[in-house]
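Undergrad: attaching a predicted model along with its sequence, questions to come.
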Amino acid sequence: MTIRTTRTLAASTLLALAVGASLGSTSAGAVSASPSPTATASPTVSAAPSASAAPTASPGATTSAPTGHPSAPLPSPGSSDPQCVNGVGHDSLKVTGTGLWGTTLVKGGPAQEITTTWENTSGVDIAKFATYLYLTEEEPTTPIRPFTKDLFEVQVRTPGTDWKPAYFNDSRSVDTGTHAIAKGGKLTVSVRITATTKLPTGPYGGNQGGASEVFDNSVIPHPTSTQKYSCTQYTGYYEGRTKVSDTADAATATPGTVRPTTTAGPGLAETGGSSSTLPIAAAGAVVLAAGAGTLLVLRRRKAAHQ
């Protein structure tokens, strides 16, 4: 069970490592970089990414998965944008999470709610923080396929809005929106999930997470690298396992955690970043970006071009 769980979460990790290729922000001090091959001017997140845009196989495409967290490959901005040729590091925001993980989803029963809060400890304003909820079976008996609308009822609540219906896309991820988080500010997103009578029983795993636009390391207070022409992306996620059962008296799953963790307090992630945080970048976020075709933009000083 532990090995399968690791494989499930490792597979979801692969989905996120290229999210920096598509996420961007525009502001008075922003400078457009070369777009990716699928780039367009629209920042809208697509609910159904194209197969060609995904850097790795979706967990919806196969039951196989890596046996552990992979080392982080260089996101595509490193090869296409002159400001990131020496790599894109990942730094974790402070994350707290509650709900869903450690609970049982009863088929035809009440909804379970998951809520994650990201605190912007980066020292800079984040203009575009793409968020999602990723969920998949841990021990599938048949090849994993996209979740159809008749398996779940999903609702999402974001700042300033009431509960709204949502759906899993083809990569088993729910797009919960792209949001701004001011320096020192917080973002809270909640998702309600109800299992219908058609959902297969068994253990499930996943995470609620997000990832920011890519920043030039020369203009942020805590860069992941001091090397010239390197960049940083801010991420954070709350992961765990749940169980789908026919009855409410089934044993519950292991409670959720946030990663990386440096404190004994529940649901608290470290704010510092290092190369060790790269393999556990926010899993599933690339689902939001792969079909968006947004321009990559780096947050840089105006002075650099004056």
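TA: Good, I have the coordinates. Quantities reported herein were computed from a predicted structural model and do not represent experimental measurements.
Undergrad: make it CA atoms for all contacts and neighbour counts henceforth
TA: Fine.
Undergrad: where's the closest residue to Thr104 other than its chain neighbours relative to Gly210, distance?
TA: Once flanking residues are discounted, Thr104 sits nearest to Lys243: 4.8 Å by C-alpha to C-alpha, 6 or more residues apart in numbering. The gap separating Lys243 from Gly210 is 23 Å, by C-alpha to C-alpha, to the nearest Å.
Undergrad: ok, the two, which is more surrounded?
TA: When Lys243 and Gly210 are compared on other C-alpha atoms under 10 Å, the one with more neighbours turns out to be Gly210, at 32 against 23.
Undergrad: give me the next element, helix or strand, following the helix or strand hosting that one.
TA: For Gly210, the host element (DSSP states H and E) is strand 202-216. Sequence order places strand 231-245 as the next helix or strand after strand 202-216, per DSSP H and E.
Undergrad: now do the buried residues in the longest helix seen in the chain.
TA: Secondary structure assigned by DSSP state H gives helix 2-14 as the longest helix of the chain. Buried residues in helix 2-14, counted by 16 or more other C-alpha atoms under 10 Å: 4-14.
Undergrad: now flag whichever of these is closest to Lys164.
TA: Set against Lys164, the nearest of those by C-alpha to C-alpha is Ser12 (25.1 Å).
Undergrad: and the closest one, how close does it get to Cys231?
TA: Applying C-alpha to C-alpha, the value for Ser12 to Cys231 is 23 Å.
Undergrad: distance check, the residue nearest to Thr104 against Glu137.
TA: With distances taken as C-alpha to C-alpha, Lys243 is found 9 Å from Glu137.
Undergrad: check it against this one:
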Amino acid sequence: MRLRGTRGSRNVEDRRRQSGGGRGRAAPIGGVGLIVVLAIGYFAGIDVTPLLQQGAAPQQSATRQVSAEEERAAEFSSRVLATTEQVWGQIFPTQVGREYRAPTLVLYADVTQSPCGGANGATGPFYCPADKKAYLDTDFFATLSRQLGAKGDFAAAYVIAHEVAHHVQNELGILGQVEQARRRSSQTEANALTVRLELQADCLSGVWARSVSGLLEPGDLEEALNAARMIGDDRLQKRAGRVPQPHTFTHGTSAQRAGWFNKGYESGDINTCDTFSARRL
């Protein structure tokens, strides 16, 4: 992805020097926020039950040093975030009919807290609708590449775009509607609603990708599609040594995730991302 000369976003909150104490336990993430915890737990082989039920505030230590690799990841994240601000800032007036209000990206290391609860590096990126902030431990980029097989800078950009897409859903009122519906549903039904929510975010990420196509390099689109496939529920459950069980899926299969990203990319229109009306995902 050609980001040289692209400005960085001002909507970045850098907590990396505040974090410390190793990758300890964080307070539980609640509501929509816990969706990411459940998904990332598959590939890491993590028992997320203690994280969700027995959270404790992270232990703080002295100011930590930030490596050159972390600085590069932070700069990259800031520039990608700026592209999402530009894209959605243009799309909202034309396709939604109102102004777009951008989220804040929180960069952290080890552990952090949010109004939705806490997280550590194992939980993966998440969006908290309560404060309209996306949370990212930049070490996740290394996990994405080395453990999940989703290599390339555009794979990392897709991760950021996906979390911003959850903010788009929040701005459109979709997150709140889905959370209310989940509370009235059985666990299986709630999971199915969450899958549609996540696939819609993948589609919206595709809409963003089409809008920044001028910044793409050969192979970038395939990097994003590959990343979507690598974090499908079926693949993550297999990776954890489990037989895939669709009723437990919270993000969709590899094929569904890649398919909806591609649908958004081909259309460039958020109206094609209505996964809740789709008969087949």
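TA: Perfect, thanks for sending it. Treat the numbers as computed from the prediction; the structure is a model and nothing was measured.
Undergrad: tm score of chain vs chain?
TA: After superposition, the two chains reach a TM-score (TM-score structural alignment, normalised by the length of the second structure) of 0.27; 131 aligned residues with a C-alpha RMSD of 6.0 Å.
Undergrad: elements contacting the longest helix of the first structure?
TA: If you count contacts as 3 or more C-alpha pairs under 8 Å, 6 or more residues apart in numbering; DSSP states H and E, helix 2-14 of the first structure packs onto strand 126-137, strand 202-216.
Undergrad: among those, show me which one is buried the most.
TA: Mean neighbour count (mean count of other C-alpha atoms under 10 Å) peaks for strand 202-216 among these, with a mean of 27.
Undergrad: for it, name the packing helices and strands.
TA: helix 2-14, strand 126-137, strand 231-245, strand 297-299.
Undergrad: quote the end-to-end distance of stretch 166-177 of the second structure.
TA: 13 Å.
Undergrad: please read the previous query as pertaining to stretch 216-235 of the first structure.
TA: 15 Å.
Undergrad: before we move on, the earlier item: which one of the buried residues of helix 2-14 of the first structure is nearest Gly97 of the first structure?
TA: Leu9 (16.9 Å).
Undergrad: excluding its backbone neighbours, what's nearest that closest one?
TA: Nearest residue to Leu9 of the first structure in three dimensions, chain neighbours excluded: Gly206, at 6.4 Å (C-alpha to C-alpha, 6+ apart).
Undergrad: what separation do you get for the one you found and Ala30 of the first structure?
TA: For Gly206 of the first structure relative to Ala30 of the first structure (C-alpha to C-alpha), the value is 34 Å.
Undergrad: try Leu187 of the first structure
TA: Plainly put, Leu187 of the first structure is 22 Å away from Ala30 of the first structure if you go by C-alpha to C-alpha.
Undergrad: repeat for Ile193 of the first structure
TA: For Ile193 of the first structure, the distance to Ala30 of the first structure (C-alpha to C-alpha) stands at 38 Å.
Undergrad: compare these two and say which is more crowded by neighbours.
TA: Between Ile193 of the first structure and Ala30, Ile193 has the larger neighbour count (other C-alpha under 10 Å), namely 19 against 16.
Undergrad: any chance you could map the helices in the stretch 51-200 of the second structure?
TA: Per DSSP state H, counting those that start in this stretch, the stretch 51-200 of the second structure carries helices over the ranges 68-91, 140-146, 153-171, 174-183, 187-211.
Undergrad: in TSV, list those helices along with mean neighbour count and distance to Asp233 of the second structure.
TA: Shown next, in TSV, are these (neighbours: other C-alpha atoms under 10 Å; distance: least, C-alpha to C-alpha, whole Å):
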stretch	mean neighbour count	distance to Asp233 of the second structure
helix 68-91	19	25
helix 140-146	17	15
helix 153-171	24	16
helix 174-183	15	19
helix 187-211	25	10
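Undergrad: and the residue lying closest to Tyr127 of the second structure once chain neighbours are set aside, how many neighbours?
TA: Spatial nearest neighbour of Tyr127 of the second structure, chain neighbours left out: Ala134 (4.2 Å); criterion: C-alpha to C-alpha, 6+ apart. For Ala134 of the second structure, the number of neighbouring residues by other C-alpha under 10 Å comes to 24.
Undergrad: so Ala134 of the second structure makes contact with Ala119?
TA: No: with contact defined as C-alpha atoms under 8 Å, Ala134 of the second structure does not reach Ala119; the gap is 11.9 Å.
Undergrad: count the neighbours of Glu153 of the first structure for me.
TA: Other residues near Glu153 of the first structure number 16, with proximity taken as other C-alpha under 10 Å.
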